[in-house]
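Colleague: Here is the input, now give the coordinates:
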Amino acid sequence: MKSLLKKLLVPHHLEYLALDKDFLIQETSLQVQRFADFPEEVTAGSDVRLPFPELVGTEEILIEIFEGRLPNFEFKAITRILENGSRLYFDMYIVEFRNDDNYQRLIIFFEDVTDRMGLEQTLVQATNEMNILLSTLAATNNYVEKIITSIAEVLLVTTASGKIKKINQATQDLFGYSESELVGQQINALAAEGESLQAVSQQQPQSSQTNVEVVCTAKTGEKFTVAFSCTAIPSEIQGISQTMAALQDFVYIGRDVTDRERARKRKLAQYVTTRILSTSETIKKALTAILPVICDSLGWDTAELWMPEAGEKLLSGSKRITAVSDPNLLRCAASWTKGSVSIPKFAKFGEQMTCGLGEGLPGLVWASGSPEWIADVTESDSCLRREIAAAEGLHGAFAFPILGDCEQENSENSVLGVMTLFSCEVRSLDEELLQTMV
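Modeller: The predicted model follows:
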């Protein structure tokens, strides 16, 4: 109680009312009317619930205080709209007073907290997009930390030289690194080979909101596309001789747009494939042209077309020396590999091997008629060339059936062939691409 009275002895902040046991006003301070919803009702003998409707429903609490069973009660941040449109915020403190002459009153103290609430409202408005209740933040450090943590997008703060100073949880979730692993490292360590994250701060004006898309690499080796914007902010001054550039930190905000990029590339692949099929003279010419298009558009490094005898008969001018004699076996009828990728043993073994129903990745798809996705073939028993793939740096794989009206002896399905795609990167499941090929 002493601490409460100590707080209340601030003259220009406090006004009061004295009530009897029937909640009738017996005494008022000079300016207590300014806190009332109906100032004209703040008169001796009036029911306090008329000018202060907030007290309606609290009668049991007031009686508890009056009879000494409850020490006090508080109302926080009550709001009044003034005639000029501004807002008045105040707190109410209710206590019981009794003297030696058995004189007893309920005392309601009023404290103007408009300045404090105004500051809190300003902070809430400034960070409304982040949906943080700033009223729960007790200190500036906690406030800033909670903002950074709550941002759904990737956030990195770096020095002018690109050294990472701060990251948020979204950055850790996307890249797979802990904060201790990234702080102190160069921001370009997150970019894929041939990409530069630090260049984002130099490619656009400091005030620009333009996003720059950068291919990044996670701790697992997975690649994805992030759209970054970058803003320069002043850093702490450490010396008079420092240049202006050295006095700046950079805040990078990024959003994972991998799904959007994949969708765009899929549409491009579908468009180009349709055009090739409509303009090619033979199926073989079409397939030869489609393989690199699929790889380039969907981000794969090598592609193979596997066909049984019935399917391969559709290819004119085959360069095979040995004819396909077993209709129940798949052979690699065509393949394409990106020029920057060297997989001679993998490609040669593919040209020589055959797959039966359910054998290897092509055989699995041939048997099921459904696409298959392998994040890393070096860890999968489904890939017959697993050891060669590991030696030559292949990891991700995707295979899907080519459906047609192929009617061949001893065949009950309409799978004309199987397309297999391989990547030098570990590839997490692309559910939309998988469903597209179903």
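Colleague: okay, CA-based contacts and neighbour counts for the rest of this
Modeller: OK.
Colleague: just the helices in the stretch 51-200 of the chain please.
Modeller: 59-66, 114-126, 140-150, 169-175, 179-182, 200-203 (DSSP state H, counting those that start in this stretch).
Colleague: Check which residues of the longest one are buried.
Modeller: Same thing as helix 114-126. For helix 114-126, burial by neighbour count (16 or more other CA atoms under 10 Å) applies to Thr114, Met117, Glu120, Leu123, Val124.
Colleague: Please provide the structure for the following sequence as well, for comparison with the first:
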Amino acid sequence: MLKLSQNLLALGLTKKLSNANTSRESLLSRATDSKRLVPMENEKLNFSIVENLKEVIFQTDQAGQLTFLNSAWTEITGFTLDESLGKNFLEFIHPDDRLLHWEKFQSLVESHQDQCRYHLRCLTKNGSLGWLEVYACVILIEGNGAIVISGTLNDLSGHKHREQLLIAQQAAINVLAESTSLKEAIPKVLQAICENLEWVRGEFWSAAEQAKTLRCLESWQIPVVPLSEFENATRNITLAPGIGLPGRVWVSGEAIWSADLTKDSSFCRTKIAAAVGLHAAFAIPIIAEDEMLGVMLFFSHSSQQPDTDLLQVMAVIGCQLGQFIKRKQAEEELQRQNLSLQFQLHQAAEYVRSLLPAPLTGALTIEQQFVPSLQLGGDIFDYYWLDANNLVVYLLDVAGHGVRSALLSVSVLNLLRTQSLYNTDFYQPWTVLAELNRVFQINDNGNDYFTIWYGVYNQLNRKLVYACAGHPPGILLSAHPDAAPIIELSTANLPIGILSDSEFDDDSCEIQPGSTLYIFSDGAYEIPHPIDKNWELKTFVKFLADYQNSGNGNLEEVLDYIQSMNNNKALDDDFSLLKVNFA
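Modeller: Predicted coordinates:
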């Protein structure tokens, strides 16, 4: 350190600390008084104050050589004053920030500005990077007119580090939100962490299904860093659980930090790491639903002590990555299942068709048409005699398409066909709907609900009792003079599964001889129409009535007409149509 009287040329800066309510700029201006130093009355007292400050007081000459530093410099950088004084300030600044610093100092020296403030990264003795807030001003020394630069350095490392951790975490979250596959996401997550937290290489290790060894499946490294030799060595090795950093984390489920790999006997790539200058490393587990999914491993060129804040943030990222992996695994499994299901959709449709009842013959007849869509919807129907005089007929439509909807419809059919519902009078439609609503409830994804039309016809008293839960109405057509030609049979009930506490009502009507009842799903009329754009229910009902009155009424002809109207393309929804002919 230079002599006390020389060092105290810069100590006018310390007067700014004497009044906490006065700004740094105001006090510095007073201390320097038109860029000229005010002599200190008590150099020893001021020197004691300066030495106990938590911020660095510095002074350089015009060339940037450090001529004064207080002890806070050593606390922040690790370099002693003897190691630092006489050297150019640039030597302690990160190479990428040296131009910024030089331009700021030159602007002061050339009197383009009186003072400046900026942030830069500094090099520390242990090899890690620190962040400094630099505040500097020009001072003219009386007598010889020499120019020196004096100012303060505040340690921003903690604040910047926390800021970088949050940025890295958000970057990783964004990657996971935007990625569509593990192959895309994992290298980008490694990159986001390395670039934002200044680690030179990241790896993802995992074990293949049923495998007993770990392999590095993905990696990313700073492009300008020559690590190809390390990369090649990594690709050619496998690790047993418990061996190396990845293996140890895999077994323990806990993060591990190695301050210096070259001195870590448990690390399997020590020689090659030393050759390429890798020192510190840490590894974290990727766990979801208590399942070990992988290990992320990161490397630095400098030796670094364990960083609790970093490990906490990495634990959060690891948790999010684990959830992403599980979600993508589920999606991939679902895709595999869907491919298989698509291949088997025809067989599944045939299975549903095989469960449907045969046309009913006798005094009372029932005709049917069922055409599943390519996606296989959730239509199904059934009819059977409860006893010698009471006939059940129903048609239901599960929301959505695919095997899931079809399986749910089959489940309902089995429950009704075997009369396995509890507390249910199958002669009373409202009790059937109420119990179905208790058993089946909509899930969180808005699936697993269905509409249904359910009726019981007594052929002795010619009474039809029916209930409708969100389903298209049954259409009763009659030519009897005492009956309306078209009657819509419906009740105002919600679909099954929408609300757990829904109440259900039924209704009844007398069936005149020669009447016809049509029961159908919405797939019968929600199709494009060359004139009306899309059929509405009333249009379809009128079509049925006109067709019935024409003397045709054959369901195959009805289906042929609808398919021709759809340009003979596959229907978007299941087509289900029942025709009940009453004697």
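Colleague: Any idea what the TM-score comes out to?
Modeller: Scored by TM-score structural alignment, normalised by the length of the first structure, the superposition of the two chains gives a TM-score of 0.59; 279 aligned residues with a CA RMSD of 2.5 Å.
Colleague: Distance to Phe75 of the first structure added to the helices of the stretch 51-200 of the first structure, as a markdown table?
Modeller: Converted to a markdown table, those look like this (distance: least, CA to CA, whole Å):
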| stretch | distance to Phe75 of the first structure |
| --- | --- |
| helix 59-66 | 12 |
| helix 114-126 | 14 |
| helix 140-150 | 25 |
| helix 169-175 | 37 |
| helix 179-182 | 42 |
| helix 200-203 | 50 |
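Colleague: Compare these and report which one is nearest to Asp256 of the first structure.
Modeller: Counting by CA to CA, Asp256 of the first structure lies closest to helix 169-175 out of these; the figure is 8.2 Å.
Colleague: which part of the second structure lines up with that closest one?
Modeller: Under TM-score structural alignment, helix 169-175 of the first structure corresponds to residues 71-77 of the second structure.
Colleague: Now that stretch: buried residues?
Modeller: Neighbour counts using 16+ other CA under 10 Å place Ser71, Ala72, Trp73, Thr74, Ile76, Thr77 of stretch 71-77 of the second structure among the buried residues.
Colleague: now stretch 133-144 of the second structure
Modeller: Across stretch 133-144 of the second structure, burial judged by 16+ other CA under 10 Å covers Glu133, Val134, Tyr135, Ala136, Cys137, Val138, Ile139, Leu140.
Colleague: would you turn these into a markdown table with secondary structure?
Modeller: Putting those into a markdown table (DSSP: H, G, I helix; E, B strand; the rest coil) gives the following:
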| residue | secondary structure |
| --- | --- |
| Glu133 | strand |
| Val134 | strand |
| Tyr135 | strand |
| Ala136 | strand |
| Cys137 | strand |
| Val138 | strand |
| Ile139 | strand |
| Leu140 | strand |
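Colleague: Among those, which one sits closest to Leu321 of the second structure?
Modeller: Using CA to CA, Glu133 comes nearest to Leu321 of the second structure of those, at 34.9 Å.
Colleague: Under the alignment, what does the closest one map to in the first structure?
Modeller: Under the alignment (TM-score structural alignment), Glu133 of the second structure pairs with Ala227 in the first structure.
Colleague: what's the nearest residue to its match if we skip its chain neighbours?
Modeller: Among residues not flanking Ala227 of the first structure along the chain, Glu213 sits closest, at 4.2 Å (CA to CA, 6 or more residues apart in numbering).
Colleague: which ones are touching the aligned partner of the one you found in the second structure?
Modeller: Under the alignment (TM-score structural alignment), Glu213 of the first structure pairs with His119 of the second structure. By CA atoms under 8 Å, 6 or more residues apart in numbering, the contact list for His119 of the second structure reads Trp131, Leu132, Glu133, Val134.
Colleague: just Asp264 of the second structure next, same as before
Modeller: Counting by CA under 8 Å, 6+ apart, the residues that Asp264 of the second structure touches are Ser258, Thr270.
Colleague: Translate it into the numbering of the first structure.
Modeller: Using TM-score structural alignment, Asp264 of the second structure pairs with Ser380 in the first structure.
Colleague: how far away is the corresponding residue of the second structure for Gly299 of the first structure from Asp290 of the second structure?
Modeller: Matched across to the second structure, Gly299 of the first structure falls on Glu198, judged by TM-score structural alignment. Separation of Glu198 of the second structure from Asp290 of the second structure (CA to CA, to the nearest Å) stands at 30 Å.
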